[in-house]
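1. Give me a model of this one.
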Amino acid sequence: MEWREFVQQYFQAVHQSSMDGKYERLLPFYCTGESGVQEEWDRLNREKRKIEERGVKLLAVQGQVTPMCWVDTDATIEVTVRWQENKTLGIKHTKYKEANKRLFQLQLLKTNEKWSIIGARESNGDQKLVVEEEEEPVIVVSGVEDAINQPMLIVHGAGGYNAANAVAYAERYWNTTNPVYPRFTDDCTNFISQCLHAGGIPMLLSKEMGKGWWIRTGKGASWSYSWTVAHSLYLLLKSGGPPMRAVMKSSAAELVPGDIICYDFNGDGRFQHNTIVVAKDANQMPLVNAHTTDSSMRYWAYEDSTAYTPKMRYAFFHIRGV
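-> Below is the predicted model of the structure:
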């Protein structure tokens, strides 16, 4: 069997297992005992448990897997694929669609004419390296071309926070890039800042990256840490000051569309990810959109994330605006 066919069969099995909950069908694909395989196995089972806890029924799964690049050595093949997964879920007689676009890396080993997976992980997923205040995020230009010919939502000044406009922006650009803005390798906070600005939150301009909340695009583009770094935005929201005048809430259930969730995956007080609430499910729990692992209508808790740890903490913010 050629490795491309093996990879296709694996993701077909993943989708089928998502539907019926029988993840044991994936075991023949794995080389048991490998730590990279165990992490992915644990992630899949966390996702299964969370669906059961929520009382959600998975009605349909569609996916597309495209090999992007691969390195072929004498013993192994390391392949990076783009995995677009679309789910239709039902809960309390209502339906909604969740979508995630991931870069996924598989390490394959062939022994006795049979392929097996010895490593599986998300590439450039939810887990972020902590960006120190003096470091700048890295810009990537891939993906910008897809958005060049698409219409943009225009921000007409600021007169308070219009959550509906912020949500509309999050829905429009969850899996693409507004060409007005740069795209970063870790793009989650840049995306959330764009959503807030589209909702009418005005920039606080400054000449210093450590002050205000702003971005200058075009030639010589620059930006504040609070616009692009997850922990810096968290600190601004926590302050309750302008321009968001956010109010911290005690639980996810208190949030409404347009509000923000911050994620501390390691539980060490440094927040590494941000999402925006775009809807609530039939249990009145938030569904969120995000970048880096581009996600639409994803359940807020992120227990299906490769960045998940048992120590994960959240911060919930209602956005009031000026």
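
2. Going by C-alpha atoms from here, please, whenever you check contacts or count neighbours.
-> Noted.

3. how about the helices in this protein?
-> In the chain, the helices defined using DSSP state H lie at 3-20, 35-54, 144-147, 163-172, 188-198, 225-228, 230-239.

4. Need the nearest residue in space to Asn100, chain neighbours excluded.
-> Distances taken as C-alpha to C-alpha, 6 or more residues apart in numbering put Ser295 closest to Asn100, at 4.4 Å, once the chain neighbours are dropped.

5. Another for comparison:
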Amino acid sequence: MEIDYSIDPLAPHVEDAAFLQDRQNRLLQLQTNDEERRSTPVKNETRLRIVRADEQPDRVVADIALKRTIVAHIRGQEQSEQRIELQRLELQRRNEHWHITRIQDTAAERGFTLQSDSGPGMLLAEDPDEFEMMSIPSVPYLNHELLRLPDSVLHRYVYDRTKAVQYADRWWNGNNPAYTTFEVDCTSFISQCLFAGGAPMNYTGKRNVGWWYKGRIQGQELWSFSWAVSNSFQWYLTASRSGLRAVEVESPWQLTYGDVIVYDWDGSGRFQHSTIVTAFDPNGMPLVNAHTVSSQHRYWQYIDSPAWTPRTRYRFLHIVDS
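-> Sure, this is the predicted structure:
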């Protein structure tokens, strides 16, 4: 479909009119974006894997993973992108033929947000279709290892952008078993990348202070909000005065490898998705890796994401090297 920006190959097999209309709108947005980038799609390969299926005589509900490789030519150079999209299909059999009656994107690129009425230690998914709650009480201190590091220690680190990018490319389509996998884990993944690049954790033991991940203790996962929540993450990066910190720049042109982009999909002022810069296209624009919808070398703007809206706002965060 991305080759000719049309849903025509899909339309005869899908009865979900809302899905088809949404997909056509996204393809038209993508076409406009590609024209501005002088990008010509030449290949779109998709491999399907059935994750789970509930089969009944006349109805099937299947969760599928679509591993997509998208290749385009930009200014005479080849640019390749990969992503893994998760969908739920509903099929019904009528007159001995199977019909796809509904398609739903099940991986939302809307990260966790903090809800003021959720009580202490609650995280909720931004998208109600991807509702996820984790109740973990905030504690004064976990142990002496989690006491705040002196500023002199935090100032010593040097951010290794190569190692951060290598980690992002190693784990873009998988989960490092050293960390807990969240249902919506885009920001946790970016935190892992920065930590792999040498960024020091700022242990405080308080969930709303510092930037840290401790792991599982007595059956509870313990981490700061800034580790796993995009809005808290971007606030920490720009407010921090020692250790891991970032400076906001005005344009994606000003970013380099290992920098961060955060996304406010609906212009509300709350950022819901995080990515890390891992490459650049022939125009010099950033390409990013991300989780939730696992992506490698995806164009930074996310025009073709179901989460994107015309109100989408971005923050471009340059990580301070030392």
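
6. And the TM-score between them?
-> The TM-score (TM-score structural alignment, normalised by the length of the first structure) is 0.82; 289 aligned residues with a C-alpha RMSD of 2.4 Å.

7. one step back: from what I see, the residue nearest to Asn100 of the first structure and Asn86 are in contact.
-> No: under the criterion of C-alpha atoms under 8 Å, Ser295 of the first structure makes no contact with Asn86, lying 10.0 Å away.

8. Pull up the overlap in contacts between these two.
-> Shared contacts of Ser295 of the first structure and Asn86 (C-alpha atoms under 8 Å, 6 or more residues apart in numbering): Glu98, Ala99, Asn100.

9. which residues does the aligned residue in the second structure for the last one contact?
-> Just to be clear, that refers to Asn100 of the first structure. Aligned counterpart of Asn100 of the first structure in the second structure: Arg83 (TM-score structural alignment). When contacts are counted by C-alpha under 8 Å, 6+ apart, Arg83 of the second structure touches Lys67, Arg68, Thr69, Asn173, Val293, Ser294, Ser295, Gln296, Arg298.

10. For ChimeraX, write the select line for the buried members of those residues.
-> For the buried members of the contacts of Arg83 of the second structure, the matching ChimeraX selection, counting by 16 or more other C-alpha atoms under 10 Å, is:
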select :67,68,69,173,293,294,295,296,298
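
11. Could you report the neighbour count for the counterpart of Ser224 of the first structure in the second structure?
-> Using TM-score structural alignment, the equivalent of Ser224 of the first structure in the second structure is Ser224. Residues near Ser224 of the second structure, counting by other C-alpha atoms under 10 Å, number 24.

12. Nearest residue to the counterpart of Pro200 of the second structure in the first structure in space, please, no chain neighbours.
-> Correspondence of Pro200 of the second structure to the first structure, assessed by TM-score structural alignment: Pro202. In space, and not counting its chain neighbours, Pro202 of the first structure is closest to Ala158: 5.6 Å by C-alpha to C-alpha, 6+ apart.

13. In contact with that neighbour, which residues?
-> Contacts of Ala158 of the first structure (C-alpha under 8 Å, 6+ apart): Gly200, Ile201, Pro202.

14. Distance check, the closest residue to the first one other than its chain neighbours against Ser224 of the first structure.
-> What that stands for is Gly200 of the first structure. Excluding the flanking residues, the one nearest Gly200 of the first structure by C-alpha to C-alpha, 6+ apart is Ala158, at 4.4 Å. Per C-alpha to C-alpha, to the nearest Å, Ala158 of the first structure is found 19 Å from Ser224 of the first structure.

15. Could you do Arg43 of the first structure as well?
-> 34 Å.
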